[in-house]
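> I'd like to go over a predicted model; first the sequence, then the structure.
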Amino acid sequence: MLTTPVRQLGETERGAVERILDLDPFAAPQVAERVSAHGLAWWRSDGRIFGYGPRRQLESLCWLGGHLTPVQASAAAVAAFAERLAIEERTCVSIVGRAEAVLGLWDRLAYHWGPARDVRTEQPLLVADRPPAVPADPGVRLVRLDEVDALFPAAVAMYTEEVGISPVADDAGRGYRRRIAELVRARRAYARIVDGTVVFKAELAVVTRHTAQIQGVWVDPRWRGRGLATPAMAAVVRDALRRVAPTVSLYVNDYNAPARQVYRRCGFRSVGSFATVLF
């Protein structure tokens, strides 16, 4: 039996939760964004937060919603979270976060939740806090709301290529399209559009007071190899730092050498390693 049980956290412990999230602002910005917007009420935030540690000295967190994300999770916390989660049917589509904690959870949950569709064990977590030294592409700009129809097929292509399944499979893409439109409306979607076709895109998928996390970076296959990606990313980073957050962050598959080269040129530095388990 565990001597320090895991418990679901409520609004009365919001201050302690925010303190832990602030200790590692780049590892779980999506959790921080949810807590900031909705608090710890699971019916508003579409997820639950579990805590590990004495009631007056919370040590670690684990977010369970569409994704499972451990935060500041020690080996003891990982073991405790896994024991608690193993009694539940899996509802998340991925486990994502700092590599050591994610892989520790998966070692313990694979028997109960497996098999996984893919396990990505090494994804460098990168951060930039100053404008890139390389020139920015002046053609990369915020997407207008009347351009969602142009952006949507590019977003679907990116998601399918990156995740390995189509985001339109379950509901003909209605939910995914709403998400894309929300990002456009919030001035968080960037693209270079040529003759009505998106040839580059990226989004600020998560924004907190510490960072804007870039996701969905994609270049049309017909435009790859032309040197488009570096100045395009430079434009996104410059605008995000100027307008949105003091840093920008992202994580990338270790085998994606061309993307990692682009991010190096744009001034990103490593702040650790992520891992992702995809179901």
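Now that the structure is in, tell me what you want to look at.
> C-alpha from now on. contacts and neighbour counts both.
Fine.
> Just the terminal-to-terminal distance for stretch 188-204.
End-to-end distance of stretch 188-204 (C-alpha to C-alpha, to the nearest Å): 5 Å.
> List the contacts of that stretch.
139-143, 150-151, 154-155, 183, 205, 212-220, 223, 229, 232, 236 (C-alpha atoms under 8 Å, 6 or more residues apart in numbering).
> Among these, which lie within helices?
Within the contacts of stretch 188-204, residues falling in helices by DSSP state H are 150-151, 154-155, 183, 229, 232, 236.
> Helices of the stretch 1-150 of the chain, start to end?
14-23, 29-38, 42-45, 75-85, 99-113, 148-163 (DSSP state H, counting those that start in this stretch).
> Output these in CSV, with distance to Val93 and mean neighbour count appended to each entry.
Formatted as CSV, those follow (distance: least, C-alpha to C-alpha, whole Å; neighbours: other C-alpha atoms under 10 Å):
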stretch, distance to Val93, mean neighbour count
helix 14-23, 22, 16
helix 29-38, 15, 19
helix 42-45, 17, 14
helix 75-85, 14, 19
helix 99-113, 11, 18
helix 148-163, 11, 18
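> Comparison target below:
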Amino acid sequence: MSRLSRVAPWLPFPKETTHEPVRVLVHRDTGALRALIARDRVANVFVDSLLTQNSSAVPAFPGALMLGFFEDDGVSLAAACWVGSNVVPIESTAEHARAFGRWMVEHWEPHASIFGPAEPTLAIMEVLQSAGITAQDIRANQPLLAISGPPLVAPNPALTVSESGQFSEILVAAAAMFEEEVGYSPFLGGEANYRRRVAWLISNGFSFSHGDEVGEVIFKADLGAVTSYATQVQGVWVNPERRGQGLSAGYMAAVVELARKHAPVTSLYVNDYNTKARACYERVGFEQVGTFATILF
């Protein structure tokens, strides 16, 4: 299988209609969706941030939609699921998630990933697998961590909000982080899209970095999701030449301090096997508040 096929698999499933209690949300569902997200604004920060930007249950992104699982004869919104380039279950049980998975099979489009709370994320993938849809990688145990106060170690003052003039250096570091994490270049699906994403993070003050005397990035991290209540840190990367020097804790403490200017709670999720990163986050003061999973296609 080529790397491109992993990003955009071609699976011609029929677009049939089921009698599941699942439908696409519309504008009038926005209030119910807000209430659902508010049950756990740390675990749901990704979708919460999108709703903050758009103020509607109808996504502004072309090709994206929000599914809802309704109970009480279609009256009560019990769970939801963002379906776009990524798929993200919201307040879903395994039962809800399997219904979302069946909807996805019937309306199949390629997705880059599924991520979110482990139980519903893995339940969606079980349904997809039963329909012959395979994944490149399944990361079933990713501790969701959060800190709601100042860090427990001194922040490195050299870490600052990235500036537009650093775009080229930040792009190189971001692409290296992505390829190291998922195994293929972020440019594979279109370089222009990834460049826009990095530029958007910088222009909105959501990219933090520190470079050496010639501008090469030593450390970077992003706020991939931001609300008034919580942020979610993504894209953490240390230049390979600077690893093993005990720099990570100070940099991550600085990330927390910078993130706290946006929201009181800072969160992230990490692969369970990344013991060095987990030890660093614990030292900084992060505590586990849940478990995520990620499916990569």
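Yep, it's here. Just so it is clear, the structure is predicted and the values come from calculations on it, not from any experiment.
> can you map out the strands along the stretch 51-200 of the first structure?
60-64, 67-71, 94-98, 118-128, 141-142, 189-194, 197-207 (DSSP state E, counting those that start in this stretch).
> List the contacts of the shortest one.
For strand 141-142 of the first structure, contacts defined as C-alpha under 8 Å, 6+ apart pick out 184, 187-192, 235-236.
> can you tell me how far Leu36 of the second structure sits from Phe115 of the second structure?
In this view, Leu36 of the second structure and Phe115 of the second structure are 18 Å apart by C-alpha to C-alpha.
> correction: Ala79 of the second structure
Taking C-alpha to C-alpha, one finds Ala79 of the second structure at 15 Å from Phe115 of the second structure.
> again, but for Glu106 of the second structure
Taken as C-alpha to C-alpha, the span from Glu106 of the second structure to Phe115 of the second structure is 20 Å.
> between these two, which one's more packed in?
More crowded of Glu106 of the second structure and Phe115, by other C-alpha atoms under 10 Å: Phe115, with 21 against 16.
> is it true that that one touches Thr294?
Yes - counting by C-alpha atoms under 8 Å, Thr294 is a contact partner of Phe115 of the second structure at 4.3 Å.
> what sits in contact with each of those two?
Contact criterion C-alpha under 8 Å, 6+ apart; residues shared by Phe115 of the second structure and Thr294: Thr121.
> Among the contacts of stretch 188-204 of the first structure, name the buried ones.
The neighbour count (16 or more other C-alpha atoms under 10 Å) marks 140-143, 151, 154-155, 183, 205, 212-219, 229, 232, 236 as buried among those.
> Val45 of the second structure contacts Gln232, doesn't it?
Yes - with contacts counted by C-alpha under 8 Å, Val45 of the second structure reaches Gln232, the gap being 7.0 Å.
> The equivalent of Ser273 of the first structure over in the second structure: what's it in contact with?
Using TM-score structural alignment, the equivalent of Ser273 of the first structure in the second structure is Thr291. Residues near Thr291 of the second structure by C-alpha under 8 Å, 6+ apart: 117-118, 141-144, 269.
> Of those residues, just the buried ones, PyMOL syntax please.
Entered in PyMOL, the line below selects the buried ones among the contacts of Thr291 of the second structure, by 16+ other C-alpha under 10 Å:
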select buried, resi 117+118+141+142+143+144+269
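> Serialize the contacts of Thr291 of the second structure to CSV and add fields for distance to Thr18 of the second structure.
Shown next, in CSV, are the contacts of Thr291 of the second structure (distance: C-alpha to C-alpha, whole Å):
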residue, distance to Thr18 of the second structure
Pro117, 26
Ala118, 26
Asn141, 32
Gln142, 33
Pro143, 35
Leu144, 34
Tyr269, 35
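> what about the aligned partner of Cys92 of the first structure in the second structure, how many neighbours?
The equivalent of Cys92 of the first structure in the second structure is His111 (alignment by TM-score structural alignment). Counted with other C-alpha under 10 Å, the neighbours of His111 of the second structure add up to 18.
> From what I see, His111 of the second structure and Asn86 are in contact.
Yes - here His111 of the second structure reaches Asn86: they are 5.7 Å apart, a contact under C-alpha under 8 Å.
> tell me, what's touching Val45 and Gln232 of the second structure both at once?
Joint contacts of Val45 of the second structure and Gln232 (C-alpha under 8 Å, 6+ apart) are 225-226.
> ok, residues contacting stretch 56-76 of the second structure?
Applying C-alpha under 8 Å, 6+ apart, the contact partners of stretch 56-76 of the second structure are 21-30, 33, 50-51, 54, 77-85, 96, 99-100.
> Quick check: the residue nearest to Asp254 of the first structure when sequence neighbours are not counted vs Gly10 of the first structure, distance?
Leaving aside its sequence neighbours, Asp254 of the first structure sits nearest to Gln123 (C-alpha to C-alpha, 6 or more residues apart in numbering; 5.2 Å). To Gly10 of the first structure, Gln123 of the first structure is 32 Å away according to C-alpha to C-alpha.
> Likewise for Ala235 of the first structure?
40 Å.
> quick one: which of those two has more around it?
Ala235 (24 against 16).
> What sits closest to the aligned partner of that one in the second structure if chain neighbours are left out?
Taking TM-score structural alignment for the superposition, Ala235 of the first structure sits opposite Ala254 in the second structure. Spatially, and ignoring its direct neighbours in sequence, Ala254 of the second structure is nearest to Pro155 (4.3 Å; C-alpha to C-alpha, 6+ apart).
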